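> Give me the fold of what follows.
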Amino acid sequence: MINVPFHKPSIGPEEINEVVDTLKNGWLTTGPKAKLLEKEFACYLAHQYAVAVNSCTAALHLALEAIGLQAGECVLVPSMTFAATAEVVRYFNARPILVDCRSEDFNLDVADAERRILSALSHGEQIRAIIPVHYAGQIGDVAGVAALAKRYDLRIIEDAAHCCPAFYRLDNSAVWQTVGTGADISCYSFYANKAITTGEGGMACTHKSEYAERMRVMSLHGISKDAWKRFTSEGSWYYEITAPGFKYNLTDIAASIGLHQLRKSDDLHRKRTYLANRYAELLGDVDELVLPVAQPNRNHSWHLYVIRLKLDRLLLDRAAVIEELKRAGIGVSVHWLPLHMHPYYRNAYGYEPADLPRSAQLYPEIISLPIFPDMNDAEVEHVCNQLRRIISGHLKISPKLSGKLLIHKPSKIIKTGNGELKL
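From the prediction side, this is the model:
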């Protein structure tokens, strides 16, 4: 039986040799290779400044600190995201205002965000920022977010953990722009399963020098000097602490991996795009599924390939489908249980599932299928064949069922050309 993991990093001899070189040269923590990764990453995504850190969570935390978030203020955060996007708001004793998503791409719904802004303002609350998340690697409604931020004087911090690379344009005649172009600060993840990886790591990017300088200082204990240089001939033994900073620096060992991952990024992206297209070809006629598609004027990074089950057509639920796939040797995941449905946010803020109805509705339907650059055609075909087998064996009897030959135990049901069903 073919076994297909949910993810496997694409690590080659270039990354291995660079790590060995780092081990041999003796500079293991933040040093010249971390600085080189910052330079190359900023250039690759056309950002003015980049600050390398040990996670995207750290980048988001530093970003909120840089814009001056204060206790008691509010930040708009999509409910359809990982824990980090909202928990960094709580680090400041500030309040995350959770926002519903759009059904077509799971990205933040700007109209719902504005409704929640107006409600918060009517209660005398101050809103400092908005953190859109580009779900699965597809850039959301950046124009809508920008207009909203301008109307209500909000800072924009993009959670671009899934994007490297990803591009957008405002209309068919506009110039393609890189993710984060319109943000005050954009934050990226280099976690093991991301588009490029350093094992653990992240990057905070900005076009504003004051934000970059603040994040750089705060990423290493609030030391006033370029802290890593204090152990070199260029540096000084003397330094001052200007603020109570954090320990968020990226090591040169991790940066050694990241340098070559970044240099391969276009090739890794092409492979992910190919795999997404193969899934679409092999599953496109299964009417019991809703497949992800790149929205107009978007270039998707395909970090995740998230399908939706049409549960009203099936005799089994999402959990049962996942168990069947696991028995077939296929690793899958779910992205995510919406934040407003987690115990902490329910208990702390009184959220009910129906408060963000689209996120709550979509959650039971979604499954993330394996997609990683070294995945081969046989593995994709195995995933698709097993998924088709599971679905075809658990169909409800309905005139709306799809496919040329549908099997429902114990009877054989054949759909004719005019849509009628015959036993």
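> C-alpha only now, for contacts and for neighbours.
Fine.
> Quick check: buried residues in stretch 200-215?
Applying a neighbour-count criterion of 16 or more other Cα atoms under 10 Å, the buried positions in stretch 200-215 are 200-207, 211-215.
> can you tell me which of those are in strands?
202-206 (DSSP state E).
> Can you redo these as TSV, where the extra columns are distance to Arg308?
Shown next, in TSV, are those (distance: Cα to Cα, whole Å):
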residue	distance to Arg308
Gly202	29
Met203	31
Ala204	32
Cys205	33
Thr206	35
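> which one of these is nearest Ile390?
Distance to Ile390, by Cα to Cα, is smallest for Gly202 among those, at 38.0 Å.
> Show me the helices in the protein, by range?
Applying DSSP state H to the chain gives helices spanning 13-25, 32-44, 56-66, 83-90, 110-122, 142-152, 209-218, 252-263, 265-283, 318-327, 343-349, 357-362, 377-392.
> Let's compare: structure for the following, please.
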Amino acid sequence: MNEKLAINGGKPIRETLLSYGKQCIDDEDIQSVIDVLKSDFLTTGPTVKAFEKAVAEYVGTKYAVAVSNGTAALHIACLAAGISEGDEVLVSPLTFAASSNCILYCGAIPVFVDIDYKTYNIDVNKIEAKITEKTKAIIPVDFAGQSVDMDKIREIADKYNLIIIEDAAHALGSKYKDKKVGKLADMTEFSFHPVKPITSGEGGMIVTDDEKFYEKLNLFRTHGITRDRDLMYDNHGSWYYEQIELGYNYRITDIQCALGLSQIKKLDKFIERRRNIVNTYNAAFENLECITVPFEADYSNSGWHIYVIKLNLEKLTCSRKQIFEALRAENIGVNVHYVPVYFHPYYKKLGYKKGLCPVSEDVYNSIITLPLYPSMTENDVNDVIMAVEKVIRYYSR
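Purely as a prediction, here's the structure:
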């Protein structure tokens, strides 16, 4: 029960570090990339379109626009929504900075809405109090892969004529009730960073059912340039094109999309494995009074991008930092998701102060992310469990 911790000179549970997240690449993925490298198109070619089509079909939307990364996807979604200087956009603070940085890129103002204490998603009961005549949109974040309560958010958005841009960077393959995440917001963003549900190395995508948003997304992805005769002001010949908006170079390559296209075929298998690991963790930790395991709402079927435990610090003799460092010493690559966005120095310079979202701050002070990815072996999973039990029991009151 009081086995000597590695941080105190004891033998660590593992000999090598187990990462908190990792890509799962096989020979089929590699061959897909090689095939594109041998083809005529390395960028803006047919594989980009094929990947967009595959993701749109998977989530059930009419349109998809692939871009260089998830942050770029959020940025062009804000641009397509018409968000501009002086507008306000509601967003959760317990997220990666990109969720609100995309608002700042447009000259608009992030308005942070506190989270629900169980799901760690935006608290739908606190949204309306933050809405003003300047509010233009809501960017709800599907924390850890669990869908936000989209019916309630849609009701509020319709009432106040707001646009919903769902940050589903964690949630490709997750469901809200009987529908895939991506189908219910006005625009939904996915990320293909290596630790996400599938990867294209780097990459992002916006899906939508709205044709006007789709046209704008395409423009903002590629410098604001079009060859569409219906959109151009003039026509000097078949070679001619026009820049009609101030866009960006947010293109993604066919090389990346080849990997993404191969990966999406495995997504359901990846999610099944993630859920199995989560079930194993939950069963192992349910009798540890010092830990609260992740909560999943009845309406959600999460793809479990990350597994976040909450430490019941009043039952421990140490801080979160000590638990974190002790687990790292056992070679368990724990992490913390996330530092509340407005804690960052840049946001402090903008006038944001601690105390703004008390639930988010309380949760942040007591959470730790454990390793979770599809290629983890049973030995890996057991190592995590043994390390957590070893450290928690050592520090239990």
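> still on that earlier bit, widest-spaced pair of the buried residues of stretch 200-215 of structure 1?
Checking these with Cα to Cα, the most distant pair is Glu200 and His207, at 24.4 Å.
> dump the residue contacts of the residue nearest to the spatial centre of structure 1.
For structure 1, the residue nearest the mean C-alpha position is His162 (3.3 Å; Cα atoms, centre = their mean). By Cα atoms under 8 Å, 6 or more residues apart in numbering, the residues touching His162 of structure 1 are 134-137, 188-189, 194-195, 301, 303.
> try 6 Å
The contact partners of His162 of structure 1, by Cα atoms under 6 Å, 6 or more residues apart in numbering, come to 136-137, 303.
> can the residues you listed go into JSON lines with extra columns for distance to Arg346 of structure 1 and neighbour count?
Listed next are these as JSON lines, based on distance: Cα to Cα, whole Å; neighbours: other Cα atoms under 10 Å:
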{"residue": "Ala136", "distance to Arg346 of structure 1": "25", "neighbour count": "24"}
{"residue": "Gly137", "distance to Arg346 of structure 1": "28", "neighbour count": "27"}
{"residue": "His303", "distance to Arg346 of structure 1": "29", "neighbour count": "28"}
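> Which members of the residues you listed occur in strands, if any?
Nothing among those maps onto strands, per DSSP E.
> Going by distance to Lys396 of structure 1, which of these wins?
Nearest to Lys396 of structure 1 among those, with distances taken as Cα to Cα, is Ala136, at 30.3 Å.
> what lines up against that closest one once you look at structure 2?
Alignment note (TM-score structural alignment): Ala136 of structure 1 maps to Ala144 of structure 2.
> Kindly report the same for Asp100 of structure 1.
In structure 2, Asp100 of structure 1 lands on Asp114 (TM-score structural alignment).
> sorry, back to before: for the helices of structure 1, which one sits closest to Leu76 of structure 1?
Nearest to Leu76 of structure 1, of the helices of structure 1 and by Cα to Cα, is helix 110-122 at 7.2 Å.
> So which residues make contact with the closest one?
Val99.
> re the thing from before, and the contacts of His162 of structure 1 as JSON lines, adding distance to Asn25 of structure 1?
Output for the contacts of His162 of structure 1, formatted as JSON lines (distance: Cα to Cα, whole Å):
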{"residue": "Ala136", "distance to Asn25 of structure 1": "38"}
{"residue": "Gly137", "distance to Asn25 of structure 1": "36"}
{"residue": "His303", "distance to Asn25 of structure 1": "34"}
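> For Asn347 of structure 1, state which of these is nearest.
Ala136 (27.9 Å).
> what's the burial count for the closest residue to that closest one other than its chain neighbours?
Distance criterion Cα to Cα, 6 or more residues apart in numbering; nearest residue to Ala136 of structure 1, sequence neighbours excluded, is Leu304 at 4.7 Å. By the measure other Cα atoms under 10 Å, the count of residues near Leu304 of structure 1 is 26.
> Which residue, neighbours along the chain excluded, lies closest to the aligned partner of Val179 of structure 1 in structure 2?
Mapped onto structure 2 by TM-score structural alignment, Val179 of structure 1 lines up with Val181. Sequence neighbours aside, Lys175 is the residue nearest to Val181 of structure 2 in space, at 5.2 Å (criterion: Cα to Cα, 6+ apart).
> Wait, that neighbour touches Asn301, no?
Yes. Between Lys175 of structure 2 and Asn301 there is a contact under Cα atoms under 6 Å: 4.9 Å.
> contacting residues around Glu133 of structure 2?
Applying Cα under 6 Å, 6+ apart to Glu133 of structure 2 gives no contacts.
> one more time with 10 Å, if that's ok
Counting by Cα atoms under 10 Å, 6 or more residues apart in numbering, Glu133 of structure 2 makes contact with 87-88, 160.
> Show me the one in these that has more neighbours than the rest.
Glu88 (24 neighbours).
> And the aligned partner of it in structure 1, how far from Arg95 of structure 1?
Matched by TM-score structural alignment, Glu88 of structure 2 corresponds to Cys74 in structure 1. Noted for Cys74 of structure 1: a distance of 5 Å to Arg95 of structure 1, by Cα to Cα, to the nearest Å.
> What does Glu286 of structure 2 correspond to in structure 1?
For Glu286 of structure 2, the residue aligned by TM-score structural alignment is Gly284.
> which ones are touching that match?
The contact partners of Gly284 of structure 1, by Cα under 10 Å, 6+ apart, come to 277-278, 290-291.
> now do Trp304 of structure 2
143-146, 170-174, 196-197, 271-275, 277-278, 294, 296, 372-373 are the contacts of Trp304 of structure 2 under Cα under 10 Å, 6+ apart.
> what about the counterpart of Tyr305 of structure 1 in structure 2, how many neighbours?
Under the alignment (TM-score structural alignment), Tyr305 of structure 1 pairs with Tyr307 in structure 2. Using other Cα under 10 Å, Tyr307 of structure 2 is surrounded by 22 other residues.
> With Arg272 of structure 1 instead?
When neighbours are counted by other Cα under 10 Å, Arg272 of structure 1 comes out with 24.
> Which stretch of structure 1 is stretch 333-351 of structure 2 matched to in the alignment?
Under TM-score structural alignment, the counterpart of stretch 333-351 of structure 2 in structure 1 spans residues 331-349.
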